[in-house]
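Peer 1: fold the following and give me the result.
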Amino acid sequence: MASSSTTLLSLFLFLFLNLNLSESRLTLDYYQKRCPQFQQIVQQTITSKQIQSPTTAAATLRLFLHDCLLPNGCDSSILLSSTPFTKTERDNDINLSLPGDAFDVIVRIKTALELACPNTVSCSDILVTATRDLLIMLGGPHFNVYLGRRDGRSSISTTVNGFLPKPTMSISEITKIFTNRGFTVEEMVALSGAHTVGFSHCSEFTSEIYNNSSSVSSSYNPRFVEGLRKACGDYRNNPSLSVFNDIMTPNKFDNVYFQNLPKGLGVLKSDHGLFSDPITRPFVETFAADQDRFFRVFAKSMEKLSLLGVKTGRRGEIRRRCDQIN
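Peer 2: Now for the predicted structure:
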């Protein structure tokens, strides 16, 4: 009798542990049986949205970076809306300029998936998959997306402070943010290459282009500064004024961003810093000369970033709506 009880207990523990392991394991084909339409729905939705709003890809990439770099990692906490009791990450000052197109495309995908496969696909998996596929649409590199994440249940504005790079930061400050999260300097520079697409608001760099000090003026190409001043002339009355980060190929994911930096065609202070800093400059020069190298390091870094702080099993949930916990 005792032997039979022991056998049953051992069997129970075996099944329990294996269920937990299967819940916690990220795989490339996680939704193959759970939601066979997953990839098709993502593809159809992002294609439609990108055609409608060509800034969607760059916007989604930025949203992804702002979610995964935080201490709680890739758990789509950036998508949660504030409540009367809690100000979320989304409403931290640094995130107020996150473009609406990125939030919209995630909502569209989630809505379609909830109709096809209710309570099955997490917002976290949607965000990383949409980011990867949108980048490929712009000519960027493929990287593996391991699936099976759960969504976080917490999002607090104050946790953002000090964990996201600001355009006014020095390169040493930005480097520290990434190295503290386990990235090398080369990987940090590669991820900065995300600026090869997208735009920056004039308010983020006007202090630079209207500064007449010799150190600032020598960083920018003189004709480029003149063009930026014209484009941003009315920024005080129109805070939404912005310019492309890469003026040469703004809608193509390539290495032209790095080729622009030695020519003084960087928009932000942090862009110029990558080339002027002796530690990061060699990587800028390598990526400018070798797009394949840039793509390889960028893809590796994005995969690494997508796995930071991932929640699985009971550590998270599958939200029914991406902007609120269940």
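Peer 1: alpha carbons only for contacts and neighbour counts from here, please
Peer 2: Noted.
Peer 1: quick one: T129 and L26, what's the gap?
Peer 2: 13 Å (C-alpha to C-alpha, to the nearest Å).
Peer 1: more neighbours: these two, which one.
Peer 2: A count of neighbours by other C-alpha atoms under 10 Å puts T129 above the other of T129 and L26, at 23 against 18.
Peer 1: for that one, what are its contacts?
Peer 2: 42, 145 (C-alpha atoms under 8 Å, 6 or more residues apart in numbering).
Peer 1: what's the separation between it and D254?
Peer 2: 20 Å.
Peer 1: likewise for C322?
Peer 2: Distance from C322 to D254, by C-alpha to C-alpha: 31 Å.
Peer 1: next: L113.
Peer 2: Distance from L113 to D254, by C-alpha to C-alpha: 31 Å.
Peer 1: one more, for comparison:
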Amino acid sequence: MAAVKIYCLALCLMSTAVAANQLRVGFYAQTCPRAETLVRQALNDALRSDAGIGADLLRMHFHDCFVRGCDGSILLDSVNGNSVEKNAGINQSIEDEAFDVVDQAKVNVEAVCPGVVSCADILAFLARDSVAHYGGWFYAVPAGRRDGRISISSESTSNLPTENFRLGQLVQNFKNKGLSPSEMVTLSGAHTIGVAHCVAFTRRLYNSSSSTGVDPTLDPTYAAQLRRSCPTLTTDEEVPMDPPSQFGFDNSYYQGILRNRGLFTSDQSLLTAPFSAAQVNLFARNSASFQSSFAAAMVKMGNIGVLTGFNGEIRKKCRVVN
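Peer 2: Below you'll find the model as predicted:
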């Protein structure tokens, strides 16, 4: 019963969050009632050959929303040599196959409802379905976003947080997008799934000012494991973001932070202030609290800078403007 109450609370928070931007749950109920099912079909097909693809799709939605708002601009390909968001270094670790999933989802809905469902909404649905696939809570996604026509690589670099951010930088970065410090800690929990490239964190293993060369905030046993997977500063291998739970969307990420096993500097920095440390402790012992908070934070994030009404367009193909 308690879980049901928490879920209901999340739904109430969602209703409040969506009102201002004209997004609504069931937006395609009349114009394309099978939209979400068709999108989920593309994800399920992809997961059969790549169990980790959902983590890339969740990350892609986050990276889309933090640059020009949730308008699908991360999906656009370069035209005439222009450098678009997906070309930015910070987006290079997103697998090409993740963009293929979006393309297939678009093909699915276009075959049934041509010119109706936006690529930005497809990406939001895919992110939610990915969370649910790995064991997170299934939450209602308000829709009605339209697609943007502009994508600039440098805007990804200047708007997205990096793995080396300290707590104050994270708080300011999320504040710039209308998200609270609490929502920043909550959304960081997405790191409970997926993988990271060694080069994103090897400075913590080989370039520290400590006598061992290892960041003293990193558990020594975990550091030794990481060094075996990443034997040099420039190794380009992949390791799980949250080894006990690579394919499980749960609160293991926060439990790892309490054991000094946050993979990135940005992860472990969540213990450096009382407010964030308290939230890490809460989520580490209360999975339902994390799940409900994450659902609400995702809906709020999905409202950042959205295009609605007659703004933007409904792309025929997600990689190119009409």
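Peer 1: let me see the TM-score of these two.
Peer 2: The TM-score (TM-score structural alignment, normalised by the length of the second structure) is 0.89; 300 aligned residues with a C-alpha RMSD of 1.7 Å.
Peer 1: that older thread, between L113 and D254 of the first structure, point out the one with more neighbours.
Peer 2: D254 (26 against 21).
Peer 1: roughly how far does that one sit from P278 of the first structure?
Peer 2: Taking C-alpha to C-alpha, one finds D254 of the first structure at 23 Å from P278 of the first structure.
Peer 1: can you give me the helices in the second structure?
Peer 2: Listed in chain order, the helices of the second structure (DSSP state H) span 2-18, 35-47, 53-65, 96-112, 119-133, 153-159, 167-176, 181-187, 203-206, 220-229, 252-258, 265-268, 274-285, 287-301.
Peer 1: closest to L307 of the second structure out of those?
Peer 2: helix 119-133 (9.5 Å; C-alpha to C-alpha).
Peer 1: superposed on the first structure, what's the mean shift for the closest one?
Peer 2: Per the superposition on the first structure, helix 119-133 of the second structure and its aligned residues are separated by 0.7 Å on average (mean C-alpha distance after the TM-score superposition for the first structure).
Peer 1: okay, and that helix goes to which residues in the first structure?
Peer 2: Using TM-score structural alignment, the residues of the first structure aligned to helix 119-133 of the second structure are 123-137.
Peer 1: identify each buried residue in the matching stretch, please.
Peer 2: 123-136 (16 or more other C-alpha atoms under 10 Å).
Peer 1: kindly report the same for stretch 104-123 of the second structure.
Peer 2: Buried, per 16+ other C-alpha under 10 Å, within stretch 104-123 of the second structure: 104-110, 113-114, 116-123.
Peer 1: ok, stretch 311-326 of the first structure next?
Peer 2: By neighbour count with 16+ other C-alpha under 10 Å, stretch 311-326 of the first structure contains the buried residues 311-313, 316-323, 325.
Peer 1: put together JSON lines for those residues, with distance to S53 of the first structure on each row.
Peer 2: Output for these, formatted as JSON lines (distance: C-alpha to C-alpha, whole Å):
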{"residue": "K311", "distance to S53 of the first structure": "31"}
{"residue": "T312", "distance to S53 of the first structure": "33"}
{"residue": "G313", "distance to S53 of the first structure": "35"}
{"residue": "G316", "distance to S53 of the first structure": "32"}
{"residue": "E317", "distance to S53 of the first structure": "31"}
{"residue": "I318", "distance to S53 of the first structure": "28"}
{"residue": "R319", "distance to S53 of the first structure": "26"}
{"residue": "R320", "distance to S53 of the first structure": "26"}
{"residue": "R321", "distance to S53 of the first structure": "23"}
{"residue": "C322", "distance to S53 of the first structure": "21"}
{"residue": "D323", "distance to S53 of the first structure": "21"}
{"residue": "I325", "distance to S53 of the first structure": "28"}
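Peer 1: among these, which are located in strands?
Peer 2: Among those, none falls in strands (DSSP state E).
Peer 1: now the two most distant members of those residues.
Peer 2: So, those by C-alpha to C-alpha: farthest apart are G313 and D323, at 20.3 Å.
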